Structures are given as C-alpha cells and as structure tokens.
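In: Predicted model, plus sequence, below.
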Amino acid sequence: MNTPSYFAPAGGLPPQTDLLTDRAIVTEAYTVIPRGVLRDIVTSNFPGWTRTRAWVLAKPVQGFATTFAQYLVEIAPEGGSTHPEPESGVESVVFLMTGELDLTIAGTRHHLEPGGYAYLPAGADWSVSNPGDSPATFSWVRKPYEFVDGISAPEPFVTREQDIAPTPMPDTNGAWATTRFVDPDDLAHDMHVNIVTFQPGGVIPFAETHVMEHGLYVLEGKAVYRLNGDWVEVQEGDFMWLRAFCPQACYAGGPGPFRYLLYKDVNRQIRLT
C-alpha cells in the first residue's frame, strides 16, 4: 500500500485575533470534538508518565461514552511510562500516528513507527517510551474486558497497518473498505479497533442503526457524516463519539481518501442483571 498519512494535533493556542467559531457539537446521541479545540490548555497529565500529555476524547460519563475511554497521547523524546495501565481488568489498543515508540510487552521490546498497532490484553505487563528525537503521538483506546466462561482471553500482538490488506465491503468495488486487525469471528475479542477507508465518492448508503457504540478518530481526509438527524462536516484530526443506536451514514466527497480509526464493542451478550 502507499505510505499512509495520519493526522496528530500539535496543540498551541489560536491568536487573540481569531473569532470564536468552531465545529464542536455535544448532543445526547453523538459528540463531535474538532481538531481546532485540541489545544495546550485542555491536555491532561497522567500519574506514572514522564514528558507526556494527553487529550482525553471519551470517558464513561452520563450522556456520553459507556463502554470505553479514548485518548490522544503525545510523548516527548525520552518520555513514557513503565506502568501505563492502572487497572488490571482493562484491555488496550495503541495505534501510532507520528514519531517512534518502543513498546515492551512481558519483557519483549517492539519498535513502532507510524501505522504501528498493538493489542494489549487485560493484565498485560507492558511499558512504552519514545526513543526518537521528535514527539510520538498515538491513539490509546481502553475498555474493561468482559471475560466469558470457556473462552480464553486474547493474547497480545503487534502489527502494522501497512502489512494488512483492507477488506472491501460487499458490492462497493473497493470504494469502502475496512482494515481489520482482529478476525470478526474471534469471540475472544470483545472490541474491534479497525481503520475504515472511503475513496472519493464512497458512501455508507443507509442509516446504520446498531447496538455498538463508536469512537471515530479521523486519520486523513474529509467527509460529511450523518449523525442522528444531522449532516456534519468532519476532517482529519476530528473525533466523533456515537451512542449505541445513533443512526449514522457517510459521504466522502474527496479530493483524497477519507480514513478513520474506529472503535466498537462486539461479541458479547447484553447484560441485564
């Protein structure tokens, strides 16, 4: 595949001469956090991390995300964490967009460059550091793992987007494709974090309305997204949260591909008690 492009925020502040206009939207069905609001003063510092800041895009709060948390994490050179995950029952996906990362899992070091992807199961012993000379920025998705009797929990793995062929959606002639890092039929996994790609003119031609909750971080390009009853323009660097059953569709007008990192919860019975 061609060398992929991934947008990461740079922080900073707008000049005092800018007008107070942007595209941020918060509703009961969806939220849009545009890249223009990802500034220095809205970052968080995490205990146990050095030379690191994070933009928290989603966390479980009433009226927002219920199944997951998602961050953009920026690590300066020589920064990182030896114990990044504070909760033993939480699994993670790390996807690197800029810079370099050394990810160590159970004593084995993996060197990640842009496009690098890692699944880290609940209870995994892992650490992360930036060995490069520029900031490393990655998306970090965290979810409580739902154990099931008779099904072994997944093992950790590290791969790259560049090594996985996208799977075209049926009857789309490749205009809509998904890069799947996990087999959809593998019931050990209770979440998928994939990359969805639309070529210019590609569409979701119906209003998807389903139980899965979504976090979408736009890696490249622009499009108009149908969220509940609204058409919303989005571009690289924007984040969208979609509540379960929020109707959704998409039109990618170009001029280049429109691509996003997609979280969804999958493969588990609905808990009623």
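Out: Happy to help now that I have it.
In: From now on I want contacts and neighbour counts done on CA atoms only, so please keep to that.
Out: Fine.
In: What residues sit buried inside stretch 57-65?
Out: Residues of stretch 57-65 classed as buried: 57-59, 64-65 (neighbour count, 16 or more other CA atoms under 10 Å).
In: got it, and stretch 202-211?
Out: 202-204, 208.
In: got it, and stretch 126-134?
Out: 126-131.
In: how far does it sit from the chain's center?
Out: 19 Å (CA atoms, centre = their mean, to the nearest Å).
In: Just give the nearest non-adjacent residue to Gly237, would you?
Out: Distances taken as CA to CA, 6 or more residues apart in numbering put Arg35 closest to Gly237, at 4.9 Å, once the chain neighbours are dropped.
In: for Val196, same thing?
Out: Thr178 (4.5 Å).
In: Quick check, that neighbour in contact with Thr197.
Out: Yes: using CA atoms under 8 Å, Thr178 is in contact with Thr197, at 6.2 Å.
In: Structure two is appended below for comparative analysis:
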Amino acid sequence: MGYFNNNTGYPRDLLASRAVIKRENYALIPTDGLVKNIVPGFEECDVTILSSPKLGATFVDYIVTMLPNGRNEAGYGAEGVETFVYVIDGNIKASAGEQPFDLSTGGYLYCPAGTMMYLKNNNGDKNSQLFLYKRKYSPLAGHSAEVVSGNANNLEKIHYEGMSNVILQDFLPKHLGFDMNMHILSFEPGASHGYIETHIQEHGAYILSGAGMYNLDNEWIPVKKGDYIFMAAYCLQAGYAVGTDEPFSYIYSKDCNRDAEL
C-alpha cells in the first residue's frame, strides 16, 4: 500500500492529524496519512482515492501520480459514467475514445458517459500529477454532453460575484447536456467569499496553491496547498485567503443543471 507522502519508519513526534472527517457533511483531508491504492487499469501509477460514496459523495476524486512509464491503457470510465482529468503538474497523452490530446500543466479533458478515457505519462523520466474525477451521469431527454479539452491558462477569468480579487474559471460549457462543471476559484491574499454559502450542490476541492481559512458547517478550519475538501449538499461553506505571497486557489467540482429528485 504505502503512504502518499512516502514518509516511512518510526514517528518523530506524537501521532496527530489535521484531518477532519464528518461523513455525509464535510471532510478535510491533508496529505499526511493518505495512502496509495491499487486500482485496476492504472499501471506504474500511485493512486490515492479521496472522496467516494463511502464518505457521502456522489462522485469519486483521486490524486494520481504517474511515474515515468505510468499509464491506463485499459480505459477509465464506464457506460453511464462521466470522467474528468486535470494535470496539476507534468505532461500526459490522453484520449477520449480514439480522439487524442496532449495535456501539459493546467490541461484538462472531460469525457461524457460511455466515452472511455485513456492516459499515459509523457513527461520523460519525470512524474506527472493528475486530479481525476468520475460520476454517474444524469441524462436529460433532448440534451447530451460532448468531449471537452483545453488548458486552464486559456480560460476566461471572471470576477466572482463582482469582486476583482476573486477569480472564477469555468471548464465546461453552460448548457443542459452537462450535469456538472469543474472550476478553479482563486483568492488574492485577504480576499474572501462575499457570504457563507448554503446550497444543494456538493463539491470536491483540491487546493492548488496558497493557504486559507475555510468555514465548513460553521467550523473555521485552516487549509493549505495539497489539502482536499469534501462539502456535501447544504454544508455551510466559505473561505478567505491568508498569507502574502500567492493566491489561495483550488479546483473543484459542482453538480448542476438538474432539478432535485423526490
């Protein structure tokens, strides 16, 4: 199995963790304590499962470190399952079915339900790190999703809720064929949400840079680069950036474009 951060041997201090797990509500998962999982189809890869239905999520998030010969040639996804990959660092070759894409840092690929995703490290003798997502697609009569690929560096930078120091980037088109979206939200030091949010959507968020304080169900919790946050439906949530040298930025998923089911 092994640990995500490769720390081994005897502990140097008291056993403690910043992790907070409240199933069906929220979770903060730092890198310390994460383990590597063996997931069929991923070869020469260190795969760590973050959110899953066992936590209360309707999706599964992963951090995948592709070693120099890392690959998934068996295909990631399934009938009725949509997938998304974001390159945190490195270079990979990805395919949506037989459609190839070269993705570097900031690159992404969305595959609609039934389109298999294939992945291969293309970073020479270096690793590549990926944020990976899958979810059962909720179809809507008369509408369908399509393959989407690009790079976050080329996405429009939107002033979030009219605030120039909070930037939102949307990865997927805003039409009813999509039942989810992926975003990056970035706060300049000192910036914050305009209010504490309460809504039906759930999120899985991986922090790409900086540090902040995050309100999760009215508990203020310090978070930083490399941490992962799960927020269930109706979990109170908001954050603000701390520090002086870089934005507090995270990539996160959001279910959308569907009515609530009875």
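Out: Thanks, I have the structure now. Treat the numbers as computed from the prediction; the structure is a model and nothing was measured.
In: Got a TM-score for the pair?
Out: With the length set by TM-score structural alignment, normalised by the length of structure 2, the two chains reach a TM-score of 0.93; 256 aligned residues with a CA RMSD of 1.6 Å.
In: if we can go back for a sec, element containing the residue nearest to Val196 of structure 1, please.
Out: strand 176-179 (DSSP states H and E).
In: residues in structure 2 matched by that strand, start to end?
Out: The aligned range for strand 176-179 of structure 1 in structure 2 is 166-169, by TM-score structural alignment.
In: Then stretch 138-150 of structure 1?
Out: Using TM-score structural alignment, stretch 138-150 of structure 1 pairs with 130-142 in structure 2.
In: Could you tell me how far the matching stretch lies from the centre of the chain?
Out: 14 Å.
In: ok, and for it, which residues are buried?
Out: For stretch 130-142 of structure 2, by 16+ other CA under 10 Å, it's 130-139.
In: Please name the residues that touch Pro112 of structure 2.
Out: For Pro112 of structure 2, the contacting residues are 81-83, 145-147, by CA atoms under 8 Å, 6 or more residues apart in numbering.
In: brain fart, His143 of structure 2
Out: 176-177.
In: ditto for the one 3 residues further on
Out: With CA under 8 Å, 6+ apart as the criterion, the residues that contact Glu146 of structure 2 are 111-112, 177.
In: if I look at it, how far off is Phe101 of structure 2?
Out: 15 Å (CA to CA, to the nearest Å).
In: Ser253 of structure 2 too?
Out: Going from Ser253 of structure 2 to Phe101 of structure 2 by CA to CA gives 22 Å.
In: Thr83 of structure 2 too?
Out: 15 Å.
In: quick one, which of those two is more surrounded?
Out: Per other CA atoms under 10 Å, whichever of Thr83 of structure 2 and Phe101 has more neighbours is Thr83, with 26 against 18.
In: Average offset of the top strand by length along structure 1 relative to structure 2?
Out: Longest strand in structure 1, counting residues (DSSP state E): strand 69-81. Strand 69-81 of structure 1, aligned to structure 2 and superposed, deviates on average by 1.0 Å (mean CA distance after the TM-score superposition for structure 1).
In: gap between that strand and the chain center?
Out: How far strand 69-81 of structure 1 lies from its chain's middle: 14 Å, per CA atoms, centre = their mean.
In: How about stretch 158-174 of structure 1?
Out: For stretch 158-174 of structure 1, the distance to the chain centre is 17 Å (CA atoms, centre = their mean).
In: same deal with stretch 50-65 of structure 1?
Out: 12 Å.
In: just stretch 192-211 of structure 2 next, same as before
Out: The chain centre lies 12 Å from the centre of stretch 192-211 of structure 2; the measure is CA atoms, centre = their mean.
In: Likewise for stretch 45-64 of structure 2?
Out: 9 Å.
In: how long is it from one end to the other?
Out: End-to-end distance of stretch 45-64 of structure 2 (CA to CA): 7 Å.
In: which residues touch that stretch?
Out: 4, 23-25, 29, 34-39, 65-67, 70-71, 129-136, 202, 204, 228, 230, 232.
In: Please repeat the previous calculation with a cut-off of 7 Å.
Out: The contact list for stretch 45-64 of structure 2, computed with CA atoms under 7 Å, 6 or more residues apart in numbering, reads 23-24, 35-39, 65-67, 70, 129-135, 230, 232.
In: Give the equivalent position in structure 2 for the residue nearest to Gly237 of structure 1.
Out: When structure 2 is aligned by TM-score structural alignment, the residue opposite Arg35 of structure 1 is Thr31.
In: roughly how far apart are its match and Gly70 of structure 2?
Out: Between Thr31 of structure 2 and Gly70 of structure 2 the computed distance is 21 Å (CA to CA).
In: what helix or strand does the nearest residue to Asn122 of structure 2 once chain neighbours are set aside sit in?
Out: Spatial nearest neighbour of Asn122 of structure 2, excluding adjacent residues (CA to CA, 6+ apart): Ile92 at 4.5 Å. Assigned by DSSP H and E, Ile92 of structure 2 falls within strand 91-96.
In: against structure 1, where does that strand fall?
Out: Here strand 91-96 of structure 2 aligns to structure 1 at residues 100-105, judged by TM-score structural alignment.
In: outside of the matching stretch, which residues touch it?
Out: Residues from elsewhere that reach stretch 100-105 of structure 1 (CA under 7 Å, 6+ apart): 109-113, 125-132, 136.
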